[in-house]
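In: Provided below for reference: sequence and predicted model.
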Amino acid sequence: MTNSDLTPPPMRSTPDRVRHALLFECLALALVIPTGSHLFGLKTETMGVIGVGSAVTAVVWNYLYNLGFDHLLQHFTGKTVKTLLVRIVHTLLFEAGLQVVLLPAIALYLKISLVEAFYMSFSIALFYLVYAFFFNLAYDILFPIHRHRASEPVSSP
């Protein structure tokens, strides 16, 4: 057994995870605010509050969820590479967890029922499901995880 056999599979660093979350949310806001304002008949400012509030919540959830998901994936499979099926499950679970927090917040802010908020939130979630899948796929291609050489220490996330 060589030293490289003992090196744990590579994981994303904290700065990389922060870059991922910020790029994800900034691009999403650039798409969601004007489109959502038009589709839901809301003022841009109102949709902006919903978008930014959701983005801040999502950034925190994104970091915690992806860190936990990668640790579980590494624990159970020995690697952090995501297959197509794992990417689909990853995206669905991320959005479901986020909706648990966002749905009541949107209803409260807009002073609408949970059912009305559900339609808005569900529409936004559908956008994010597709967006997240393709964004994460592109991110992994543009910013691949590099394996450290055996002589270099492996930084923790």
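Out: Yes, it's here.
In: drop to CA atoms for contacts and neighbour counts, all remaining ones
Out: Will do.
In: Spatially central residue in the protein, please.
Out: What sits nearest the mean C-alpha location of the chain, by CA atoms, centre = their mean, is N62, with 4.3 Å.
In: ok, for that residue, nearest residue in space, not its chain neighbours?
Out: Using CA to CA, 6 or more residues apart in numbering and skipping the chain neighbours, the partner closest in space to N62 is A21 (6.5 Å).
In: A further structure is provided below for comparison with the first:
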Amino acid sequence: MQHKTRFDRIRYLVGFELGAMVLAVPLGAWLTSVDSRALLALAIGMSLIAAAWNYGYNLLFDRAMLYFKSTMVKSMADRVWHSLLFELGLLFISVPIMAAYLSISLWQAFWLDIGFVVFYLVFNYCYTYLYEKFFYASRG
């Protein structure tokens, strides 16, 4: 696997977040009839919260891996648990925030969040594929 520089990682992160917001905010406003400015503010806030959760969660998960397995090498099952627990934790954090900010019920916020999760799964796959094809295809 090819080494990625700090610049590569920052370029990926900035492009990912900006690209996701450019697509998700108008699409979300259209699908939900929520004001696009409110969704943009929510998207920016949730992006920052997700980044902080990602950092803290991965730190805790890595420590748990070392404690319980004495290794940082993840099996397929470890990766599945890592992903599921990350998304579940983010769901518990984001749903009340979405409900309060948009003045909607927790149930409505839950389904809105599920919609964002589905969007980000598809967007992540497509963005990463195109990013790597564009930036790394010629480097071997």
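Out: It's in. Given the structure is predicted, the values throughout are model-derived calculations rather than measurements.
In: which position in structure 2 aligns with the residue nearest to the centre of structure 1?
Out: Structural alignment (TM-score structural alignment) places N62 of structure 1 against N54 in structure 2.
In: same question, A107 of structure 1
Out: When structure 2 is aligned by TM-score structural alignment, A107 of structure 1 is paired with A99.
In: Then A96 of structure 1?
Out: Checking TM-score structural alignment: A96 of structure 1 goes with L88.
In: Over to L29 of structure 1?
Out: Mapped onto structure 2 by TM-score structural alignment, L29 of structure 1 lines up with M21.
In: isn't V18 of structure 1 right up against N62?
Out: No. Between V18 of structure 1 and N62 there is no contact under CA atoms under 8 Å: 9.2 Å.
In: Find the helix or strand that the residue nearest to N62 of structure 1 is a member of.
Out: Assessed by DSSP states H and E, A21 of structure 1 sits inside helix 14-40.
In: just how off-centre is that helix within its chain?
Out: The chain centre lies 10 Å from the centre of helix 14-40 of structure 1; the measure is CA atoms, centre = their mean, to the nearest Å.
In: moving C-terminal of it, what's the next helix or strand?
Out: For helix 14-40 of structure 1, the succeeding helix or strand toward the C-terminus, using DSSP H and E, is helix 44-77.
In: that older thread, roughly how far does the match of L29 of structure 1 sit from S47 of structure 2?
Out: Distance from M21 of structure 2 to S47 of structure 2, counting by CA to CA, to the nearest Å: 9 Å.
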